[in-house]
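Colleague: Make a model of this:
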Amino acid sequence: MNKASDSVLSFPSIEFKNDDWIKSSLLYWDKIYRIVPQGYKPRDSVLVQKACQHGLIETVALESADKSKTADEFIKFYDNLEFIPAGLETTGTERLHPGKIDDRLYPLLEKIAQKLFNDNMLLIPKPVVRGYMFYLSKVVAERRNLNRGTDDRDSWAIDPYFAEDANFGEFIYDRDAKWFYSSLFIYDLFPADISNVPIEDIIHFIEERKELKVEFRNKIFDFVNELAKYESEGFTKEKIEGFVEEIETSKKDLKKAIEFQNVRSNVSNLFTVGLPIGLSVYNTIKNPSDPFSIFTLLGSISVGAIASYLKYAPVREERENYHISYLIDMDRELVGKKAYPNYPYLFDQFIND
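Modeller: A predicted model of the protein is given here:
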């Protein structure tokens, strides 16, 4: 991704679970996309229907190139697995629409599908559906320069396993590794009690204050790019603090503009960005260095590792084209507390159960 996108692709499901996630996302991005197979009618809330009517939520029309590339990557992924993580051995099934599948995968999926529903949904083992949908969302987002975002903490935590082509071993806590898939936490941005804010107010905000969102997104994008590219000690602590100060200033302006009636601006949801960060950066910002501890860079911005990469070369080669994903965590237990979900634990559970 070579520029900050103004839109986000929701993953991993078609339906939106939380209207407040829609509102919060539209305070950051201008538009939300989702993958809806031809002929399928989503079961949308009234708020989602209104957002669709105003062009704020749109459907991605899957192209043959999307399904073909996803099939290529999905087959390569399974062929090259050095071991099967526990999360891909779980029982249970999920539905997958045939319209999302490349023809080359039908022989494989038909062998393991248990039933063909009246609504044309294949019933397939959950791990297979999970892996396929992660790859499909990655391909669709890459081909359209979209960010990927979710409110599903578990899905977000295990997404790097697929996005980074399983470049992780059974031991994910190697503190001497050269690169780590990491979390960049931003507190104090999206108001948590946004339920009572009409979607019309969100729409008005988007129309009137778009420039503030653009500025803030660009600051985040530039900083994430810098963090993900550095592999030497040249990335000084002062340079990091300079980026963070600019982000905090831009965030303050954006937050001031988000002044909806009866909304407490000091009680916020947690906004998290996933990205690769090198050990040299952690050595720069932490002394002594422990990538897996949460470190506050400045103000409301913190960082911490989720898992150590198994191989260094693929990360170095792909650092110009790494895969960023975003999580707006709607967990009410986190609201008003500077508490962080244990993403390394969730990832480790997926690998080792």
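Colleague: alpha carbons only for contacts and neighbour counts from here, please
Modeller: Fine.
Colleague: what about the helices in this structure?
Modeller: Secondary structure of the chain (DSSP state H): helices at 19-26, 46-53, 64-79, 106-112, 126-144, 153-163, 199-208, 210-229, 237-257, 279-285, 312-317, 343-352.
Colleague: Next, count neighbours for Asp152.
Modeller: Neighbour count for Asp152, taken as other CA atoms under 10 Å: 18.
Colleague: And for Leu212?
Modeller: 19.
Colleague: so what's it up against?
Modeller: Counting by CA atoms under 8 Å, 6 or more residues apart in numbering, Leu212 touches Ser250, Asp253, Leu254.
Colleague: Give me the buried subset of those.
Modeller: Neighbour-count burial within the contacts of Leu212 applies to Ser250, Leu254; the criterion is 16 or more other CA atoms under 10 Å.
Colleague: what angle do the strand ranked longest in the chain and helix 153-163 make?
Modeller: If you go by DSSP state E, the chain has its longest strand at strand 179-191. Put simply, strand 179-191 runs at 140 degrees to helix 153-163, going by axes from the mean of the first three to the mean of the last three CA atoms, to 10 degrees.
Colleague: mind checking which of the helices of the chain is nearest Leu334?
Modeller: Closest approach to Leu334 among the helices of the chain (CA to CA): helix 153-163, 12.3 Å.
Colleague: so how far is the closest one off the chain centroid?
Modeller: From the chain centre to the centre of helix 153-163 is a distance of 8 Å (CA atoms, centre = their mean, to the nearest Å).
Colleague: who's in contact with that helix?
Modeller: Here helix 153-163 makes contact (CA under 8 Å, 6+ apart) with 12, 131, 134-135, 138, 150, 166-168, 181, 323, 325-327, 329, 343-344, 346-347, 350.
Colleague: one more to line up against the first:
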Amino acid sequence: MAHALNYPTIEFQDTESLKKSLLLWDRVFRIVPSGYNPDDCSEVKTAVSSGSVVDLEIDKNDKWNAANGFLNFFERRHDYRNILPWPAGLSTATFTRINPEKIDAKLLPLFEQLSQRMSSDGFLEVPSEHAGAYMFYLASYVAKQRSMDLITDSSDYWAVGTYFSQNGNFGENVWSEKSNAFLANLAIDDLLPMDLSQVSIDTILRFNEDNIEQRKNFQKEVFLLREEVSRCNNKEHAKYIVADFIKTFEKAKDEYKKSIGFFRKNEIFSIFSVGLPVTATILSMPIGGADPYAPFRLCAGVLIGAVSAFATNGLIKKEKTVASYLVDSENMTRKPNWLLHRKFNEFIND
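Modeller: Below is the predicted model:
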């Protein structure tokens, strides 16, 4: 969990989210085309100069492989024999009848911006009408190749990025209580400060240098918790996670929380969360047969709940996935999986 790739835009839309991200990851990368000079504010420029934010240039081989992978992915989704649909949120046909409150309305201007910028910079290796979808696919591809996490500060973008990070393994039935496998949202809601507007980027960077050990330990325990929860398909092992494994995670979280404490002026926290594949077993831990979409606490400060059913269990085991994180800048509900479920359903089904 040391390195993260920020997507889908080059410029950071919210420096607050970047500051929060730098409390969690050692370095934040972003994809920048050759010859492009990002229009950064002074705080982002400072983070770039320090090496905490890294401009990542994609070579021709990566671009070619990603473009071919994307076009193959696109063609498979449009094959009538394929049970996995192309999401409505990525179809230009839906843009003629969009509701301004829905995810499509927020994706359209981004897609137009990406298409213009990437085409003019000679960066695009796919038809321009697919530029927006391709940039999300490219981010997932690059993160997989470099073993990085994906991060974004928008729940709308998270829905798209997570779709690709999980290899598009979703059908139209986003809500399916009888499914054996789900995309879940694991949310930590008692760690990051809500407001860092009065904290300079220099202070954040100094904090990172002074608290490497605590952060590394927390990163390790988040990764291990993620892996244990994703692997669990046995009720007895689920009890082990709660009884033993969570205790180690809580200890690491509490220690890091204490080190971050001087940033907080009150006890109002910002949520950060990650999408991960899980079986129905882990989501039925509180009481057998419970609604998998009803969030519950694995421990103090950690919520889990389903966002969407997977279309097939086979892809989960066969293909590598990427951890897709959302660092909240929207003051989300305290039960984020409900909001993310709605966003995901709009993205898949319009």
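Colleague: Give me the TM-score for this pair.
Modeller: Remark: TM-score between the superposed chains equals 0.87 [TM-score structural alignment, normalised by the length of structure 2]; 322 aligned residues with a CA RMSD of 1.8 Å.
Colleague: how about CSV for the contacts of Leu212 of structure 1, with distance to Leu189 of structure 1 added?
Modeller: Shown next, in CSV, are these (distance: CA to CA, whole Å):
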residue, distance to Leu189 of structure 1
Ser250, 11
Asp253, 11
Leu254, 8
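Colleague: now, which of the contacts of Leu212 of structure 1 sits nearest Leu96 of structure 1?
Modeller: Comparing those against Leu96 of structure 1 with CA to CA picks out Leu254 as the nearest, at 39.1 Å.
Colleague: The closest one matches what in structure 2?
Modeller: Alignment note (TM-score structural alignment): Leu254 of structure 1 maps to Tyr256 of structure 2.
Colleague: Would you confirm that its match contacts Gln219?
Modeller: No. Tyr256 of structure 2 is beyond contact range of Gln219, at 9.9 Å (criterion: CA atoms under 8 Å).
Colleague: Residue in structure 1 paired with His237 of structure 2?
Modeller: Using TM-score structural alignment, His237 of structure 2 lines up with Phe235 in structure 1.
Colleague: In stretch 286-301 of structure 2, which residues are buried?
Modeller: So stretch 286-301 of structure 2, judged by 16+ other CA under 10 Å, has buried residues Asp291, Pro292, Tyr293, Pro295, Phe296, Leu298.
Colleague: Could you check how far whatever residue of structure 1 lines up with Ile58 of structure 2 is from Ser7 of structure 1?
Modeller: Matched to structure 1 by TM-score structural alignment, Ile58 of structure 2 sits across from Leu62. Distance, Leu62 of structure 1 to Ser7 of structure 1, using CA to CA, to the nearest Å: 17 Å.
Colleague: what about the two, which has more around it?
Modeller: Legend: neighbour count by other CA under 10 Å for Leu62 of structure 1 and Ser7, higher for Ser7 (23 against 17).
Colleague: tell me the contacts of Glu89 of structure 1?
Modeller: Going by CA under 8 Å, 6+ apart, Glu89 of structure 1 touches Pro127.
Colleague: Pull the number of nearby residues for the residue lying closest to Phe271 of structure 1 once chain neighbours are set aside.
Modeller: Of all residues not flanking Phe271 of structure 1 in the chain, Ile328 sits nearest, at 4.7 Å (CA to CA, 6 or more residues apart in numbering). Around Ile328 of structure 1 there are 23 other residues, counting by other CA under 10 Å.
Colleague: For Ile328 of structure 1, list the residues it contacts.
Modeller: Contact analysis of Ile328 of structure 1 by CA under 8 Å, 6+ apart lists Trp21, Ser24, Ser25, Gly149, Thr150, Asp151, Asn269, Leu270, Phe271, Thr272.
Colleague: same question, Asp195 of structure 2
Modeller: Contact analysis of Asp195 of structure 2 by CA under 8 Å, 6+ apart lists Glu16, Arg264.
Colleague: That one pairs with which position in structure 1?
Modeller: The equivalent of Asp195 of structure 2 in structure 1 is Asp193 (alignment by TM-score structural alignment).
Colleague: how much space between the closest residue in space to Thr312 of structure 2 that isn't next to it in sequence and Val28 of structure 2?
Modeller: Distance criterion CA to CA, 6+ apart; nearest residue to Thr312 of structure 2, sequence neighbours excluded, is Asn169 at 6.8 Å. Separation of Asn169 of structure 2 from Val28 of structure 2 (CA to CA) stands at 27 Å.
Colleague: Tell me which of these two has more neighbours.
Modeller: More crowded of Asn169 of structure 2 and Val28, by other CA under 10 Å: Val28, with 26 against 20.
Colleague: From Asn283 of structure 1, how far off is the counterpart of the more buried one in structure 1?
Modeller: Using TM-score structural alignment, the partner of Val28 of structure 2 in structure 1 is Ile32. To Asn283 of structure 1, Ile32 of structure 1 is 37 Å away according to CA to CA.
Colleague: returning to that earlier point: could you dump the contacts of Ile328 of structure 1 into JSON lines with neighbour count and distance to Phe77 of structure 1 added?
Modeller: Formatted as JSON lines, the contacts of Ile328 of structure 1 follow (neighbours: other CA atoms under 10 Å; distance: CA to CA, whole Å):
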{"residue": "Trp21", "neighbour count": "23", "distance to Phe77 of structure 1": "31"}
{"residue": "Ser24", "neighbour count": "20", "distance to Phe77 of structure 1": "33"}
{"residue": "Ser25", "neighbour count": "24", "distance to Phe77 of structure 1": "31"}
{"residue": "Gly149", "neighbour count": "25", "distance to Phe77 of structure 1": "22"}
{"residue": "Thr150", "neighbour count": "24", "distance to Phe77 of structure 1": "23"}
{"residue": "Asp151", "neighbour count": "24", "distance to Phe77 of structure 1": "25"}
{"residue": "Asn269", "neighbour count": "25", "distance to Phe77 of structure 1": "34"}
{"residue": "Leu270", "neighbour count": "26", "distance to Phe77 of structure 1": "31"}
{"residue": "Phe271", "neighbour count": "22", "distance to Phe77 of structure 1": "29"}
{"residue": "Thr272", "neighbour count": "23", "distance to Phe77 of structure 1": "26"}
